[in-house]
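Enquirer: Structure, please.
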Amino acid sequence: MGTYSKIKGLSDVDVSGKTILLRVDFNSPIDPQAGLILDDKRFREHLYTIKALEKAKTVIITHQSRPGKKDFTSLVSHAHRLSELLGKQVKFVDDIFGSCAQDAVRSAKTGDVIMLENVRFNAEENLKLSGEDAAKTVLIKNLARMGDIFVNDAFGTAHRSQPTIVGLPEVLPAIAGLLMER
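Expert: This next block holds a predicted model:
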């Protein structure tokens, strides 16, 4: 008989003062020309996890659509909608792991929420890789430098073998978010 290890969740880890890389799935129906989000259901599903991280710096990693699709766009509108739902500013950074993103994370305070640009703007995120191979990508090496703990709350994309899903747990302590636990 095999042994099963319990996947750790937010109640198993003290996130106070840490920088959390939070992978969510905000991929939503949008009006690509106006940039308006037509349905914020996925945002609302992740609110419990984001609020549970209030004693940490939260860095949101997410995507909208995929290359070649009409709704493959920046996450400016996503950050604005999340700000409305949270009742506090979510800082949007039009960078994924470069100096702008690094500076924003470094200067953030406990309780701040930062949303990085659409992670699928980075070509490596569109590859299907093993966790071991994903951990070797420039994307994952650079994202990992910005965080202390990886929280996967992206239930809708958890089956994908993309670097932010399978690579970050290889290089950072990883736990499930509240949506993922549910």
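
Enquirer: From now on I want contacts and neighbour counts done on CA atoms only, so please keep to that.
Expert: Noted.

Enquirer: What ranges does the chain have for its strands?
Expert: 19-23, 30-31, 36-37, 57-61, 90-93, 113-116, 149-152, 174-176 (DSSP state E).

Enquirer: So which elements touch the third one?
Expert: For strand 36-37, the elements it packs on are strand 30-31, helix 76-86, judged by 3 or more CA pairs under 8 Å, 6 or more residues apart in numbering; DSSP states H and E.

Enquirer: and the ones you listed, which is most packed in?
Expert: helix 76-86 (a mean of 18; mean count of other CA atoms under 10 Å).

Enquirer: Quick one: list the elements packing against it.
Expert: Using 3+ CA pairs under 8 Å, 6+ apart, helix 76-86 is in contact with strand 36-37, helix 41-52, strand 90-93.

Enquirer: How far away from the center of its chain is the last one?
Expert: How far strand 90-93 lies from its chain's middle: 13 Å, per CA atoms, centre = their mean, to the nearest Å.

Enquirer: Over to stretch 39-55?
Expert: Remark: stretch 39-55 is offset 11 Å from the chain centroid, using CA atoms, centre = their mean.

Enquirer: List the buried residues in it.
Expert: Neighbour-count burial for stretch 39-55, counted by 16 or more other CA atoms under 10 Å, picks out 40, 43, 45, 46, 47, 49, 50, 53, 54, 55.

Enquirer: quick revisit: save the helices and strands packed on helix 76-86 as JSON lines, and put in distance to residue 13 too.
Expert: Shown next, in JSON lines, are the helices and strands packed on helix 76-86 (distance: least, CA to CA, whole Å):
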{"stretch": "strand 36-37", "distance to residue 13": "33"}
{"stretch": "helix 41-52", "distance to residue 13": "12"}
{"stretch": "strand 90-93", "distance to residue 13": "24"}
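
Enquirer: Would you tell me which of the ones you listed gets closest to residue 77?
Expert: strand 36-37 (6.6 Å; CA to CA).

Enquirer: Show which residues not belonging to the closest one make contact with it.
Expert: Outside strand 36-37, the residues that touch it by CA atoms under 8 Å, 6 or more residues apart in numbering are 28, 29, 30, 31, 77, 78, 81.

Enquirer: separation between the fifth one and residue 22?
Expert: Residue 77 sits 18 Å away from residue 22 when distances are taken as CA to CA, to the nearest Å.

Enquirer: Another sequence for comparison is provided below:
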Amino acid sequence: MAWKTLDDMDLDGKNVLIRVDVNVPVENGKVTDTTRLDRISPTVLEVLSKGGRPILLSHFGRPTRGFDLSMSTQQVVPALSQVLNRRVHFASSCIGQTAREAVDTLPDGDVLLLENTRFHAGEKNNDRGFAKDLAALGDVFVSDTFSTAHRAHASVAALATLLPSCAGRLMEEELKALTNSLSEPERPVLAVVGGAKVSSKLVLLKNLIGPMDKIVIGGGMANTFLAAQGHQVGQSLCEHDLQDTAREILAEAEAANCEIILPVDVVVAREFKEFAENKVRAADDCPRDTMILDAGPDSVENICNKLEDVKTVIWNGPLGAFEIPPFNTATDAVALKVAEMTEDGQILSVAGGGDTVAALKKSGAAESFSYISTAGGAFLEWMEGKTLPGVAALDDTK
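Expert: So this is what the prediction gives:
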């Protein structure tokens, strides 16, 4: 699959529709985290530098009945203007006469943000008629929202087929990072897969067995695998009904020469709360009245030793209950090891997913990773081997 980038487009004097993601957290009318706005800034500013007139399309929240003031993109304007250091105008609709007039009167050097695309049913339906209404506002389409690329929505997929289209800098970064880490990785490659349930990442695990040389399984997911091996897991979160599935995954991995790395020791406690009294036990020695809340020090040492032999690391999910100290210990220790190896140029490290980003930021390791994806569902679906509509629509080989 190949796609054009901003380097391939003539933007001078053009109305440039840019699909971005400004779905940021807002409290009391103010944006509390500008990360997503920061990430789209390079594309918007480059369009301006090339003489283009940026017209931003985005969703906000999940409206179900048309207009909803609490989900208007207008509330993002002040923060976006500050991030871009440009005046940002707002249009109260993303199609029709209101949007047309806002586009026609947009001063050169300024930016226009249109109203929430999801206020229209045609957005989620990937309706071509709605996409044509959007396309009528621009000359070029730039997709800069990998975070919604797994959605077959009009402003993500259909619109890309109606105008000369390319990937923005954020989309380009995401695609290159994921291609280098999963599709065409430097080997050996290791994946860290954590989280609460095997059922939520069953497709992911099965898809990774082929491309990966090693897979570290952590978090609540690991408990199901330990139980499948006949170990007592006490009161731990565990999907006992998936033990057969866990054994199948272990067998498939062995047949594919993919090493599965499970905890060899665990941190157990009787209460799920901060600084609960805890003990380190062997992975096959969890007392019946306790729960596993983290991987133990021997497990951390084992994982770090495995890292010494790899060239690429993909990370999705924590190794323990990282939100509650001290059960963030294993996640932090391994994350900092990956960060150190990345800084030393030993490995390429790519991570993504909501809990993953939060855990890596909390550990202080995030800034040293090669790439941290802001996408949640799209990152997971790419790892699962699924075709993302928003990426397929940009395919320049069709």
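
Enquirer: which one of the contacts of strand 36-37 of structure 1 sits closest to residue 119 of structure 1?
Expert: The closest of the contacts of strand 36-37 of structure 1 to residue 119 of structure 1 turns out to be residue 78 (CA to CA; 13.0 Å).

Enquirer: can you pull the contacts of the counterpart of the closest one in structure 2?
Expert: Structural alignment (TM-score structural alignment) places residue 78 of structure 1 against residue 76 in structure 2. Neighbour list for residue 76 of structure 2: 22, 24, 30, 31 [criterion: CA under 8 Å, 6+ apart].

Enquirer: at 7 Å instead, please
Expert: By CA atoms under 7 Å, 6 or more residues apart in numbering, the contact list for residue 76 of structure 2 reads residue 31.

Enquirer: so which of the helices and strands packed on helix 76-86 of structure 1 gets nearest residue 182 of structure 1?
Expert: The nearest among the helices and strands packed on helix 76-86 of structure 1, by CA to CA, is helix 41-52 at 10.5 Å.

Enquirer: could you say what helices and strands the closest one packs with?
Expert: Here helix 41-52 of structure 1 touches helix 178-181, going by 3 or more CA pairs under 7 Å, 6 or more residues apart in numbering; DSSP states H and E.

Enquirer: Rebuild the helices and strands packed on strand 36-37 of structure 1 as CSV, extending it with distance to residue 150 of structure 1.
Expert: Supplementary listing: these in CSV, determined by distance: least, CA to CA, whole Å:
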stretch, distance to residue 150 of structure 1
strand 30-31, 28
helix 76-86, 20
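
Enquirer: Just tell me which of these ends up closest to residue 131 of structure 1.
Expert: Between residue 131 of structure 1 and these, the shortest separation by CA to CA is 27.7 Å, and it involves helix 76-86.

Enquirer: and the closest one, how far from structure 2 on average?
Expert: Helix 76-86 of structure 1 differs from its equivalent in structure 2 by a mean of 1.1 Å after superposition (mean CA distance after the TM-score superposition for structure 1).

Enquirer: quick one on the thing from earlier: compile the strands of structure 1 into a markdown table and extend it with columns for distance to residue 72 of structure 1.
Expert: Shown next, in a markdown table, are the strands of structure 1 (distance: least, CA to CA, whole Å):
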| stretch | distance to residue 72 of structure 1 |
| --- | --- |
| strand 19-23 | 18 |
| strand 30-31 | 10 |
| strand 36-37 | 13 |
| strand 57-61 | 15 |
| strand 90-93 | 17 |
| strand 113-116 | 15 |
| strand 149-152 | 22 |
| strand 174-176 | 27 |
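
Enquirer: Tell me which of these lies nearest to residue 7 of structure 1.
Expert: Closest to residue 7 of structure 1 of these is strand 174-176 (CA to CA; 6.9 Å).

Enquirer: Could I get the full set of helices for structure 2?
Expert: Taking DSSP state H as the test, the helices found in structure 2 are 35-49, 77-84, 96-104, 121-124, 128-135, 169-178, 202-208, 219-228, 243-255, 297-307, 329-343, 354-363, 377-383, 389-392.

Enquirer: can you put those helices in a markdown table and add distance to residue 70 of structure 2?
Expert: As requested, the helices of structure 2 are exported to a markdown table (distance: least, CA to CA, whole Å):
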| stretch | distance to residue 70 of structure 2 |
| --- | --- |
| helix 35-49 | 19 |
| helix 77-84 | 14 |
| helix 96-104 | 20 |
| helix 121-124 | 18 |
| helix 128-135 | 23 |
| helix 169-178 | 27 |
| helix 202-208 | 35 |
| helix 219-228 | 35 |
| helix 243-255 | 43 |
| helix 297-307 | 44 |
| helix 329-343 | 36 |
| helix 354-363 | 23 |
| helix 377-383 | 24 |
| helix 389-392 | 27 |
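
Enquirer: Looking at the ones you listed, which is nearest to residue 153 of structure 2?
Expert: Residue 153 of structure 2 sits nearest to helix 121-124 of all the helices of structure 2, at 4.8 Å, using CA to CA.
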